[in-house]
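Enquirer: I'll drop the sequence and a predicted model, then ask my questions.
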Amino acid sequence: MVTEVRRGPVKRAKRLFGGFVNNPVLEDYSLRYAPSGFRKWSEYGVAMAALGSIAYMADLAIGGSLAIQYGFTNAFLGILTAAIIIFLTGIPIAYYSSKYNVDVDLLTRGAGFGYLGSTITSVIYASFTFIFFALEGSVMSQAFTLFFGIPIAISYIISSLIIIPLVVFGMTALSVVQKWTNPIWISLFIIPIAAILIKDPQTVATWIHFGGKSPSGAGFDPLLWGSAAGIALSLIAQIGEQADYLRFMPKIKPAKKWKWWFAVLAAGPGWVVLGATKQLMGSFLSSIAATHGTPLANANEPIHMYITGF
């Protein structure tokens, strides 16, 4: 005789991490393909978020270092040479990343370089990002130390912790933060330059004749020009970060094709226009800082540049 046993509903333990797993904001498609259902931003919104990533201060440090090491002429020509090359090579990458909504990893595979090529691209981009973020973190930490008077080690910890929420919430958070902070950044970026030029227009002549530590002084030397261009060209991998934003570009609308193209060019290869401008500003501010008593060893640090400017 078989006895039938009736059981009530099985109670399953609620998984505490379920809310995080099912939250698409925390996923945010930080890698690979961005599906159409998630691409909710306009061309303008994506472009502004992408250009907001160029707010880093490392460009100023690079421009200042080039001016100090190679003199004005070699640094100026080297920056312009690198900018032209970076802009031209960035056009096809930006176009295909925006059209097919993929990052540089999938773009490399789609271009025929296979899994190995994709892996190498990811390693190069990751290495570039780590180094670049370390430079930017050091700039921010110097600012915290000078402003609050705290040890530099504490400033490094603060700089590292602040970025975590932005990384967790990805494009959703970045698009909002950069939309509201871009005008503030642009204002603080331009005011010192405008103040210097209005108060002392002779600083332009000081910049043009600035030789720094260069063996050729402020004059032209083909080897030093090539060295300056090579250093500036190290930023060519920045297009990988721009592609991370361009993945969220909406589809081309026939009636607004020009708008899509303008946003792609501005947010893609157009980053180098702003980047080269910042490098030139860095060389300008470093020459001003050096002539106002800042040691050459510190004149390439953005915080000292802006203290002098303000």
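Expert: Arrived safely, thanks for sending. This is a predicted model, so every value here is computed, not measured.
Enquirer: CA atoms for contacts and neighbours, from now on please.
Expert: Fine.
Enquirer: what are the ranges of the strands in the stretch 51-200 of the chain?
Expert: Secondary structure of the stretch 51-200 of the chain (DSSP state E, counting those that start in this stretch): no strands present.
Enquirer: so where do the helices sit in it?
Expert: Secondary structure of the stretch 51-200 of the chain, counting by DSSP state H, counting those that start in this stretch: helices at 58-100, 104-108, 114-148, 152-199.
Enquirer: Out of these, which is closest to G268?
Expert: helix 58-100 (5.1 Å; Cα to Cα).
Enquirer: Against F310, how distant is the nearest residue to V21 once chain neighbours are set aside?
Expert: Nearest residue to V21, sequence neighbours excluded (Cα to Cα, 6 or more residues apart in numbering): E27, at 8.0 Å. As judged by Cα to Cα, to the nearest Å, E27 and F310 stand 41 Å apart.
Enquirer: this is the other structure I want to compare:
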Amino acid sequence: MSTTESRLTPSEQPTSEPPKAAADQAVKETLEDYTLRFAPRSYRRWSPMVVATTALGGIAYMADFSIGAGIGLAHGTGNALVAIAVAAVVIFVTGFPLAYYGARYNIDLDLITRGSGFGYYGSVLTSVIFASFTFIFFALEGSIMAQGLKLGLGLPLWLGYLVSTLMVIPLVIYGMKALSKLQVWTTPIWLLLMVGPLVYLVATDPGTVDRFLAYAGTDGEGGVNTASVLLGAGVCLSLIAQIGEQIDYLRFMPPKTEENKRSWWTAVVMAGPGWVVLGALKQAIGVFLAVYILAEVGPAAAPEPIQQFRSAFDTMMPSWMVVPLAVVLVVISQIKINVTNAYSGSLAWTNSFTRVTRHYPGRMVFVLVNLAFALILMEADMFSFLNSILGFYSNCAIAWVVTVATDIGVNKYLLKLSPLRPEFRRGMLYAVNPVGVVAFVAASGLSIAMYFHALGDTLQPYSPVAAALIAFVLTPVMAIVTKGRYYLRRTDDGIAEPFLDGDGNPSALTLDCHVCHQPYERPDLAACVTHDAVVCSLCLSTDKVGDHVLPASA
């Protein structure tokens, strides 16, 4: 049971236990999310492979088919496949250290970002970037579902957008417990409906492969050229922030031990950076299906997954089954990903709001906020200018993820200027760490300027490369310049018991929070000098006067 919403803020209830009625109401609102905090071992009872299956179920989105189709139709199959491969390599390499830290230390990407170069308030910037990612892709998936509902049921698009938005609310309320069941049970059906038509097309008409490989794109240049590859890769790299949603599941991994280390590592790699393998495959399939149906539906409709799979199903089954099955595939895919988008987005918004205002309003408030943003984008017909949105957004996402990955891989392990264990608690971190903030702002700012042709048309395709390179170079440079002094405000949290157990996992020792009187595991607590007690991370976050915040080290 979640305790994060069953408590009042310190200013409202400084020393007494919250009323039972309020706690019961909070439990009804949400059963589990562990917003803003470490995910305790007592709750993490899933096996590594169940966590991995749940996390991979969240990438069942149809957007990959649209993204791949858009790139392929514009630049040709050769350029599209190379672009997809380049983006996949970058996403895998940068996603690996982030996934490891999320699974090993049981915290989400925002908490990792705080202690990896950004500081306690500095990571609010990236929380907003990630929240934007979730509602952009929610809108994209909702648009795809609305297209399916229009084809199958005749619903007007505006109503389809509303249906696709409202239907996820009951599912996302219940957090990890409900999401794990949903993803595990729907994944086999989704895989069968996605892979079956493709295998049938290739087996019955091998000529489709030749036509696919020979397609030159609307620019008509043919062959592979650097500008087209980078433009395509920039669109694919907008998905680099997906690792944040994967970590929202991976933080519930069980402790890594000698007995489970093989399955533990397999699950982390599969469900962490490994998501991009399936993602890249879906993008390539999107190119294939778009080329296959291009002559039938035209270039405007070819990127629509509902049209792609309707045509694919049409070749292998009776006509009366075609549209219903295509609609079922689209609806299952939309539900699987958009419960994750709504869930992860609500966590990101809540993190930012609570730190800035020091008030915790409850995650469900921001579920509705995130859905409202997504619905506005859908009603504005974002699908028609999809690649432009993703190309712009990718510059911010690349700068953020590369900065954090570089801080972990270079500053922590090579330069040893960044603390190896990620810190996230208020009072332990400086408000802003210039290492990550400067690297991120410089990388995203310059790459966005390049994307909008501010530095000339020639450099425009290179904006994602600039975002990655500037972030990769500036992150260690800033750590060296600042000598790593802005990572930790304190090195001692005032609690005598060790933070890690004998296996190097976060300790399962529980202590009672002085403010809310709830038991929490050791990593979620810090000492309170004022009252000679310990305080949990959420009560620290909502402490309006700083009464429980430890002073800075001398």
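Expert: Yes, it's here. Bear in mind that the values here come from a model prediction, so they are computed numbers and not experimental data.
Enquirer: Overlay the chains and give the TM-score.
Expert: Superposed pair, TM-score by TM-score structural alignment, normalised by the length of the first structure: 0.91. Supporting alignment: 295 aligned residues with a Cα RMSD of 1.6 Å.
Enquirer: The residue nearest to V21 of the first structure pairs with which position in the second structure?
Expert: Aligned counterpart of E27 of the first structure in the second structure: E32 (TM-score structural alignment).
Enquirer: In contact with T165 of the second structure, which residues?
Expert: T165 of the second structure sits next to 142, 371, 374-375 when contact means Cα atoms under 8 Å, 6 or more residues apart in numbering.
Enquirer: likewise S36 of the first structure?
Expert: By Cα under 8 Å, 6+ apart, the residues touching S36 of the first structure are P250.
Enquirer: hmm, back to that, for the match of E27 of the first structure, the count of nearby residues, please.
Expert: As a burial measure, E32 of the second structure scores 19 neighbours (other Cα atoms under 10 Å).
Enquirer: Which stretch of the second structure is stretch 48-68 of the first structure matched to in the alignment?
Expert: Against the second structure, stretch 48-68 of the first structure falls on residues 53-73 (TM-score structural alignment).
Enquirer: How about stretch 153-160 of the first structure?
Expert: Going by TM-score structural alignment: stretch 153-160 of the first structure matches residues 158-165.
Enquirer: Stretch 111-128 of the second structure spans what distance, first to last residue?
Expert: Start-to-end, stretch 111-128 of the second structure (Cα to Cα) is 13 Å.
Enquirer: what's the matching range in the first structure for it?
Expert: Mapped onto the first structure using TM-score structural alignment, stretch 111-128 of the second structure spans residues 106-123.
Enquirer: Which helix in the second structure has the most residues?
Expert: Ranked by number of residues, the top helix in the second structure under DSSP state H is helix 319-357.
Enquirer: Can you lay out the helices of the stretch 51-200 of the first structure as a markdown table showing distance to W260 of the first structure?
Expert: What follows is the helices of the stretch 51-200 of the first structure, written out as a markdown table (distance: least, Cα to Cα, whole Å):
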| stretch | distance to W260 of the first structure |
| --- | --- |
| helix 58-100 | 9 |
| helix 104-108 | 20 |
| helix 114-148 | 26 |
| helix 152-199 | 18 |
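Enquirer: Which residue is the nearest non-sequential neighbour of G217 of the first structure?
Expert: G211 (4.0 Å).
Enquirer: and what of I150 of the first structure?
Expert: For I150 of the first structure, ignoring the flanking residues on the chain, the nearest one in space by Cα to Cα, 6+ apart is F144 at 7.3 Å.
Enquirer: OK, contacts around F472 of the second structure?
Expert: The contact partners of F472 of the second structure, by Cα under 8 Å, 6+ apart, come to 402-403, 406.
Enquirer: now with 10 Å?
Expert: By Cα atoms under 10 Å, 6 or more residues apart in numbering, the residues touching F472 of the second structure are 399, 401-407, 410, 439-440, 443, 466.
Enquirer: Highest neighbour count among those?
Expert: In terms of neighbours by other Cα under 10 Å, the contacts of F472 of the second structure top out with T403 at 34 neighbours.
Enquirer: thinking again about what came up before, so how far is F313 of the second structure from the equivalent of the residue nearest to I150 of the first structure over in the second structure?
Expert: Matched by TM-score structural alignment, F144 of the first structure corresponds to L149 in the second structure. From L149 of the second structure across to F313 of the second structure, the span is 17 Å (Cα to Cα).
Enquirer: Tell me which of the two has more neighbours.
Expert: L149 (27 against 23).
Enquirer: That one contacts Y161, doesn't it?
Expert: Yes: contact criterion Cα atoms under 10 Å: L149 of the second structure and Y161 qualify, at 9.4 Å.
Enquirer: between those two, what contacts are shared?
Expert: In contact with both L149 of the second structure and Y161: 143, 155, using Cα under 10 Å, 6+ apart.
Enquirer: In the first structure, point out the residues matching the longest helix of the second structure.
Expert: Helix 319-357 of the second structure covers no residues of the first structure once aligned (TM-score structural alignment).
Enquirer: tell me what the helix or strand that that helix is followed by is packed against?
Expert: Sequence-wise, the next helix or strand downstream of helix 319-357 of the second structure (DSSP states H and E) is helix 363-379. Contact partners of helix 363-379 of the second structure among helices and strands, from 3 or more Cα pairs under 10 Å, 6 or more residues apart in numbering; DSSP states H and E: helix 124-153, helix 157-166, helix 169-172, helix 319-357.
Enquirer: Recalculate using a threshold of 6 Å.
Expert: Helix 363-379 of the second structure sits against helix 124-153, helix 319-357, with contacts defined as 3 or more Cα pairs under 6 Å, 6 or more residues apart in numbering; DSSP states H and E.
Enquirer: Tell me how far A49 of the first structure lies from I184 of the first structure.
Expert: Relative to I184 of the first structure, and taking Cα to Cα, A49 of the first structure is found at 14 Å.
Enquirer: Likewise for F310 of the first structure?
Expert: From F310 of the first structure over to I184 of the first structure the distance is 16 Å, taken as Cα to Cα.
Enquirer: How about I85 of the first structure?
Expert: Look at I85 of the first structure and I184 of the first structure: by Cα to Cα, they are 30 Å apart.
Enquirer: what's the answer for I208 of the first structure, then?
Expert: I208 of the first structure is 29 Å from I184 of the first structure, by Cα to Cα.
Enquirer: So for the two, which sits in the more crowded spot?
Expert: Between I208 of the first structure and I184, I208 has the larger neighbour count (other Cα under 10 Å), namely 17 against 11.
Enquirer: Tell me the counterpart of the more buried one in the second structure.
Expert: The alignment partner of I208 of the first structure in the second structure, by TM-score structural alignment, is L213.
Enquirer: Chain neighbours aside, what residue packs nearest to the corresponding residue of the second structure for G275 of the first structure?
Expert: G275 of the first structure maps onto G279 in the second structure, with residues paired by TM-score structural alignment. Closest residue to G279 of the second structure apart from its sequence neighbours, by Cα to Cα, 6+ apart: D64 at 6.4 Å.
Enquirer: Sweet, I'm off.
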